[in-house]
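[1] can you look at this prediction? I've put the sequence above it.
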Amino acid sequence: MAGNKVEFLEWSFTKLSESIRTKEISPVEVVEESIKYIEQTNTKINAFITVMYDEAAEKAKKAESEILRGEYKGTLHGVPIGLKDIIYTKGTRTTFGAERYKDFIPNMNAEIVNKLDVSGAIIIGKQNLHQFAYGTTGDRSFFGPTLNPKNTEKVTGGSSAGGAAAVAADMCYASIGSDTGGSIRIPASFCGIVGMKPTYGLVSKHGSMALSWSLDHLGPMTKTVKDNALLLNAIAGYDSKDPQSDKSQPTIDFSSLLGKSIKNLRIGVPSSFYFDIIQEEVLEKFEKVIDLLKSQGVEIVPVKLEHMDELLISQQVVISTESFTSLENEVSEAPEMIDDEVRSRILGGMLTQASDYIRMLRMKNFGIEMFKNAMRDIDLMVTPTICALPSDIEQRVVYFDEKKEHPRIFARLTGPTNTVGFPSLSVPGGKSSNGLPIGIQFIGRPYEETTLYQVGYALEQLIN
């Protein structure tokens, strides 16, 4: 975004952290300049719902004192980041992008907030979203649509719209988003940043709004792959307060393979589904990325994934049913306070029969085995993140040659890994002819985020 800003706001937080560590730049200065730029830019793209002026200033002074005393905590110490406004922050309103909760102030912090506090990160504000985290476009919020900083006539993607827009516009160094069907990866792709949906159960969801408990994930949104891996290091880990948290998860340094050669890695490309409905420019950019990977000695292997449409349908039924259960009070007690489009989607879950819901849940186990078998002889898979370029704000049609689709199509290529819980990383893969970002999705086996970061980092270096 155009505007007056100091150079360090454009940096990755990995680069910034070195200047903070060596005391060349103060966390107080970083927060002051960040807030100044947020005030200047937020009127243009509407990425933040609440800016935490006093809290951020206080944390910045604390970080500065700690660093001056020689108590530097690591790369996140003194770094301003944003939170999707479904994540509870004690004493600061958490709205879910909804009128009913416009003044809701939690009396607790989400576990992810506690982890960020331990790392020394500074939460600078709460970010806009598609209302109740239920939508692929990011233009349905009580607080107004978030606009794409790459082209403000286009959607950011959803539902973690404000998080992606804020990072892309240099309003903060990173964001925490949620992803139920692609809600981190879709806006990351549309805004040209890096977004990770981690392995299911890797990051605690305690203290965040539940849309669909069997599909919800929290994850990092950043400017670079290295930043993403380091932020995941800070937020991952077992939490007894989250029933879905995996107690058996390994302790991993997710940055450990960054910069390692990708030569001889076997990367699978699905032979169907991911390319059945796709815009030509997206396909062309994907094919160029494949050529780049081949140039580094990667072996591209065709893989077969069957019954993917059924898996996608199961994901849609599960999210619809569970969202109605989660938000039943909202739609029954104050339906007029919910966006029409969002309310319609929630109410759709009321029609699901219990037997259908159970049958769709069983598809998860089938999907897990299918993905495991497909990845038995490869290291990871690569696909486009989204089958289309971003649509216009408020537009509800996406064009594929002669065919028209609803923007729900944006989640077609991301939704399956929510169902199976496998990690999926979206990294920028280039731009369209009119300058719109196009994302590339890497899919790995559970707890193999390090491999996704290894290849994502290599692609990032090749493109940059």
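    Good, I have the coordinates.

[2] when you work out contacts or count neighbours from here on, use the C-alpha atoms and nothing else.
    Noted.

[3] now the longest helix anywhere in the chain: buried residues?
    Longest helix in the chain by number of residues (criterion: DSSP state H): helix 308-333. The neighbour-count check on helix 308-333 (16 or more other Cα atoms under 10 Å) flags 308, 311-325, 327-328, 330-331 as buried.

[4] could you point out which element follows it?
    Sequence-wise, the next helix or strand downstream of helix 308-333 (DSSP states H and E) is helix 340-348.

[5] distance of the spatially most central residue of the chain relative to L380?
    The residue lying closest to the centre of the chain (Cα atoms, centre = their mean) is I184, at 2.0 Å. To L380, I184 is 20 Å away according to Cα to Cα, to the nearest Å.

[6] what do you get for G421?
    14 Å.

[7] again, but for M308
    18 Å.

[8] cool, and L283?
    Here the criterion is Cα to Cα. By it, L283 lies 19 Å from L380.

[9] out of those two, which sits in the more crowded spot?
    Set L283 next to L380 and count neighbours by other Cα atoms under 10 Å: L380 wins out with 23 against 18.

[10] please compare the first structure with the one that follows:
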Amino acid sequence: MNDILFETIEAASSAIKNKKLSPVELTKLTLHRIQQHDPVLNAFITVMEEEAMEQAKQLEIESQKNHIRGPLHGIPIAVKDILQTKGVLTTGGSKIFQDWVPNEDATSIKKLKQAGAIIIGKTNLHEFAMGATTENPHYGSTKNPWDITRIPGGSSGGSAVATATGLAFGAVGSDTAGSIRLPAAFCGTVGFKPTYGLVSREGCLPFSWSLDHVGPMTRSVKDAAFMLEVMRGYDPNDRSTVKRDEFKISDYSLLNDLKGIKFGIYEPYMFSGIDQDIKEVIEQAFDQLEALGAEIVPIHLPGIEEALNALKCIAQSEVVSFHQPLLRRHGELYGNDLKYRFQFGREVSATSYINAHRIRNQFVKETIKQMKDIDALIGPTNIQRPFKIGTMVPEQAISNMFTLGKTPLANILGFPSLSVACGFTMDTLPIGLQLIGKPFSDKKILQIGDCYENSQRWLQALRENRNYSPIKS
């Protein structure tokens, strides 16, 4: 029965709908697997055993009455511990909030519950989502399931690991410069950052109001679409959200090929600093996309370096703004890499911050012009292997997201971005292929990713991975 834990949400949902599997059985199997493997992986800060079983029993009653809320009915989903969960500890990966129990759910979690998702636990993260490694000084480091001596990426590392190892069918992450997509790439899963404003951030502890996104992390692209359909939508409590009806799972159609799809590649950015081993795999993925009928053309992105520097300025100044009251009261409780990051943020002047937003707005306008005749930008998600746990000093940690991958570009743009597994390094570490679409082309990007993914056998690779535990399951 443990094989079911590596099936897609779609497959598990079908089994529940056809009464071949019950929500209670599936939740018990998931909790048992967490007990077996999480002591090594450290993907969770809090496992919600009691709450999950209570949800499962209610959903099982509904199933027996042939009332299925949708494709997430009875499906165990994990939540990054930066999103509020009603009545359940929400730490933000920090000692400052080690005893905080919110009295309401984050909007995205509320929507998932209403859709029948079973919240199985709160996943580990880089402290306050402010880093790319998920080396947490308070709750321990999360381990990469392909090599437990290495980082899983961050900041949504626990969410990626739980999804990759059958401890959840999917997870919710947050993404300010790549915190969904980089760990997805390092762990061999799917990570999707929606268009800015498509999914509410209400109830998510902020890093940067201008750059934060909340999105799904799954084992298949179509599963990410199932989660996104539930999570998206206007929220009066988050003024950044917008009313858009373009994305509806009911009309999510599969693409049999990619004929007529045109990708743009800006090589001076996408291939800068890339490991040759990874570049070769990315180029093989490009070949596969072309074999499916797509066209790949060079594109220019003027002003990209200035825009990425603007992202750093915006993020670091906004995060200091949020944390300033906490720093005055609990400064000693922060990890060393965060203390160093705050020093940088304090030095950003109001003039620099305003100019950074001006640079960003100009870059967005110019990029939309450059993408006029293409469907998406394309490139690697990660350009380096995940490094060994404990090898990064605080002074270097602030730049990890920029040296390890090419994810920050989609955040300064606010455009939808997908990371999908595309192969392995020579030492069997996963590599991610990244697509960046035009604003609110989320559905098209997922359809393209789904078509590419269907030409691979990635789920089988996740199922067969035993690198994180000697237990044969």
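    Received the coordinates, thanks. Computed from a predicted structure; not experimentally measured.

[11] that older thread, what range in the second structure does the longest helix of the first structure sit on?
    Here helix 308-333 of the first structure aligns to the second structure at residues 304-329, judged by TM-score structural alignment.

[12] average offset of the matching stretch relative to the first structure?
    Stretch 304-329 of the second structure, aligned to the first structure and superposed, deviates on average by 0.9 Å (mean Cα distance after the TM-score superposition for the first structure).

[13] now do the contacts for whatever residue of the second structure lines up with the residue nearest to the centre of the first structure.
    Using TM-score structural alignment, the equivalent of I184 of the first structure in the second structure is I180. Contact analysis of I180 of the second structure by Cα atoms under 8 Å, 6 or more residues apart in numbering lists 154-156, 160, 173-174, 191-193, 215-217.

[14] and which of those residues is nearest to G116 of the second structure?
    Nearest to G116 of the second structure among those: P216, at 15.7 Å, using Cα to Cα.

[15] secondary structure element holding the residue lying closest to the closest one once chain neighbours are set aside?
    Excluding its sequence neighbours, the residue lying closest to P216 of the second structure (Cα to Cα, 6 or more residues apart in numbering) is V172, at 4.9 Å. V172 of the second structure belongs to strand 170-175 when elements are defined using DSSP H and E.

[16] and that strand, what other elements does it pack with?
    The elements that strand 170-175 of the second structure packs onto, with contact taken as 3 or more Cα pairs under 8 Å, 6 or more residues apart in numbering; DSSP states H and E, are strand 76-80, helix 157-164, strand 213-218.

[17] what's the most buried one of those?
    Compared across these, helix 157-164 shows the largest average neighbour count, a mean of 34 (mean count of other Cα atoms under 10 Å).

[18] which residues of the first structure does that one align to?
    Counting by TM-score structural alignment, helix 157-164 of the second structure corresponds to 161-168 in the first structure.

[19] ok, average deviation of that stretch from the second structure?
    Mean for stretch 161-168 of the first structure is 0.4 Å (mean Cα distance after the TM-score superposition for the first structure).

[20] give me the contacts around that stretch.
    45-48, 82-84, 127-130, 137-138, 146-150, 156, 172-177, 184, 187-188, 191-193, 221-223.

[21] ok, now stretch 259-269 of the first structure?
    Under Cα under 8 Å, 6+ apart, the answer for stretch 259-269 of the first structure is 296-303, 375, 377-383, 454-455, 457-458.

[22] taking those residues one by one, which sit in helices?
    Residues of those located in helices (DSSP H): 454-455, 457-458.

[23] considering the residues you listed, which possesses the most neighbours?
    Within these, V455 tops the neighbour count with 28 neighbours, counted by other Cα under 10 Å.

[24] how about the aligned residue in the second structure for it, what does it touch?
    In the second structure, V455 of the first structure lines up with I448, judged by TM-score structural alignment. Residues in contact with I448 of the second structure, defined by Cα under 8 Å, 6+ apart, are 255, 258.

[25] again, only using 10 Å
    By Cα atoms under 10 Å, 6 or more residues apart in numbering, the contact list for I448 of the second structure reads 221, 254-258, 261, 289, 294, 375-376, 418, 435.

[26] then Q395 of the first structure?
    Q395 of the first structure neighbours (Cα under 10 Å, 6+ apart): 137, 139, 154-155, 406-407.

[27] for the residue lying farthest from the centre of the first structure, give me its contacts.
    Outermost residue of the first structure with respect to the C-alpha centroid, by Cα atoms, centre = their mean, is R69; its distance is 35.1 Å. Contact analysis of R69 of the first structure by Cα under 10 Å, 6+ apart lists A63.

[28] 8 Å - rerun?
    R69 of the first structure makes no contacts at all, as judged by Cα under 8 Å, 6+ apart.

[29] residue in the second structure paired with it?
    Using TM-score structural alignment, the partner of R69 of the first structure in the second structure is K65.

[30] same check, this time on T92 of the first structure
    Under TM-score structural alignment, T92 of the first structure pairs with V88 in the second structure.

[31] hmm, its match is touching E104, no?
    No: using Cα atoms under 8 Å, V88 of the second structure is not in contact with E104; the gap is 9.4 Å.

[32] which residues of the stretch 1-150 of the second structure fall in strands?
    44-47, 76-80, 118-123, 135-136, 140-141 (DSSP state E, counting those that start in this stretch).
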